[in-house]
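*Asks:* Got a predicted structure here, sequence first:
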Amino acid sequence: MFDRTEALEKAMEVFWQQGFEGSSMTDLTTAMGISSPSLYAAFRSKEALYLEAVRHFSETSAAGIFRALMEAPTLREGLAGMLNASIGCSTQPGRPQGCMIALGATHCAPENERIRQELKEMRRTLQDTLRLKFETAISDGLLPPDVDAASLAAYYATVVHGLSIQARDGATCDELTAILAHALAPFDRITRVNDPVGLA
């Protein structure tokens, strides 16, 4: 008998490092310390295992990204916290660098289209959450009424995904953190008239 959660963690790291198509069954069973029959009995298929591993990543390693955005006392602090959490997720010592969701399955064979669509929807969730936050801030008078909430949300989602790519390419935590001031500058320009002390 094996520890299912521990095995899922090991599978997650393999997929995180190598992607869905780049991870062989041998890679997975070796990392998980189980046989192929045990893997299929517990997770049904490689695809099902991958999707469960991605959800596990979202609920563990990446959970702080949404939490920082949603729980901060101000929108600006939420954005800064989200970006810092994204950097932390992408530069964990002893873990694959980058974000599993941001990097996963942007290209795949036609038979794996379901994987690509699932990750696309997960990436879209961040952008939709940001858009709703910005729309609420506009309604509450914290952002000017002419702000395009959709494009601003797309911008910050793009920054989060870009930080992940930079991390996978070898950027350090300090190098990524230096980007934050530039990333927050557009928000500061938007709110300066309405909120001179930066409390939006």
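*Replies:* Cool, got the structure. Since this is a predicted model, take the numbers as computed values, not measurements. Numbers count the residues shown, from 1 in each chain.

*Asks:* going forward, measure contacts between C-alpha atoms and count neighbours the same way
*Replies:* Noted.

*Asks:* quick one: residue 174 and residue 153, what's the gap?
*Replies:* Relative to residue 153, residue 174 is positioned 25 Å away (C-alpha to C-alpha, to the nearest Å).

*Asks:* Presented hereafter is structure B, for comparison with structure A:
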Amino acid sequence: MRSAEFDRSEVLQNAMQTFMEQGYAKASMQKLTKATGLHPGSIYCAFGSKKGLFLEAVNHYHEQKRMAFSQLFTTDKPVLASLSLFIDNTVQECMQNTCAKVCLLTRSLNEIEGQDPEIANVLADNLKQLENALAKQIEKAQQQGEAILPDNALSLARFFTMGIYGMRTYAFTHPNKAILEEMGKQLLRSITTD
């Protein structure tokens, strides 16, 4: 049997959008086939199962976020300026999408927690990678004498991550730009010495 040819990235992007809009449980195979343009057999052949498609969609989402993060922090800007842009981007994402599509990780963590250890571990690992990337940037800022608290960089990164995902969760029911911007400013103030 010849395998179907398709643009894997496009399929994962469309599946990712469906999982963001519907959640894991409500993203039926019928909805996923409509979104991806693949027949159920092609999805099973390429991804093994709905769960396999979901895990690849999560990895696709994570890779997009990792690339965006890298672009923010590979400039000559001070780290604090990049952290501020990171917050601004989070607010913009919350406002550009409906509350149901703010963040695949946020939605999935809230829905799947305790139900599927493999999925929970993948989601937790994605958050841990963000924490570690933030910790490296915070440590760099501390070494360069930026106005950031001298606390343990990983602890500050965990607090910052909690704040970012708290904002995303808050946006589910309160998609108010002014409130989210104030929350972001407060988050940044909470890790600085000014």
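*Replies:* Now that the structure is in, tell me what you want to look at. Bear in mind that the values here come from a model prediction, so they are computed numbers and not experimental data.

*Asks:* on that earlier part again, who's more crowded, residue 174 and residue 153 of the first structure?
*Replies:* When neighbours are counted by other C-alpha atoms under 10 Å, residue 174 of the first structure and residue 153 differ, and residue 153 comes out ahead with 21 against 9.

*Asks:* does that one really touch residue 130, like I thought?
*Replies:* Yes. The pair residue 153 of the first structure and residue 130 qualifies as a contact (C-alpha atoms under 8 Å) at a distance of 5.1 Å.

*Asks:* Alignment lookup: residue 124 of the second structure to the first structure.
*Replies:* Under the alignment (TM-score structural alignment), residue 124 of the second structure pairs with residue 120 of the first structure.

*Asks:* Could I get the buried residue list for whichever strand or helix holds that match?
*Replies:* Assigned by DSSP states H and E, residue 120 of the first structure belongs to helix 113-139. The neighbour-count criterion (16 or more other C-alpha atoms under 10 Å) identifies 115-116, 119-120, 123, 126-131, 133-135, 137-138 as the buried residues of helix 113-139 of the first structure.

*Asks:* I'd like the next helix or strand past it.
*Replies:* Toward the C-terminus, helix 113-139 of the first structure is succeeded by helix 149-168 as the next helix or strand (DSSP H and E).

*Asks:* Run through who's touching the following helix or strand past that next one.
*Replies:* Sequence order places helix 173-177 as the next helix or strand after helix 149-168 of the first structure, per DSSP H and E. With C-alpha atoms under 8 Å, 6 or more residues apart in numbering as the contact definition, helix 173-177 of the first structure has outside contacts at 84, 87-88, 91, 163, 166-167.

*Asks:* From residue 10 of the first structure, how far out is the match of residue 124 of the second structure?
*Replies:* The gap separating residue 120 of the first structure from residue 10 of the first structure is 23 Å, by C-alpha to C-alpha.

*Asks:* again, but for residue 125 of the first structure
*Replies:* The gap separating residue 125 of the first structure from residue 10 of the first structure is 25 Å, by C-alpha to C-alpha.

*Asks:* ok, residue 9 of the first structure touching residue 53?
*Replies:* Yes. Proximity of residue 9 of the first structure to residue 53 meets the contact threshold set by C-alpha under 8 Å, at 7.3 Å.
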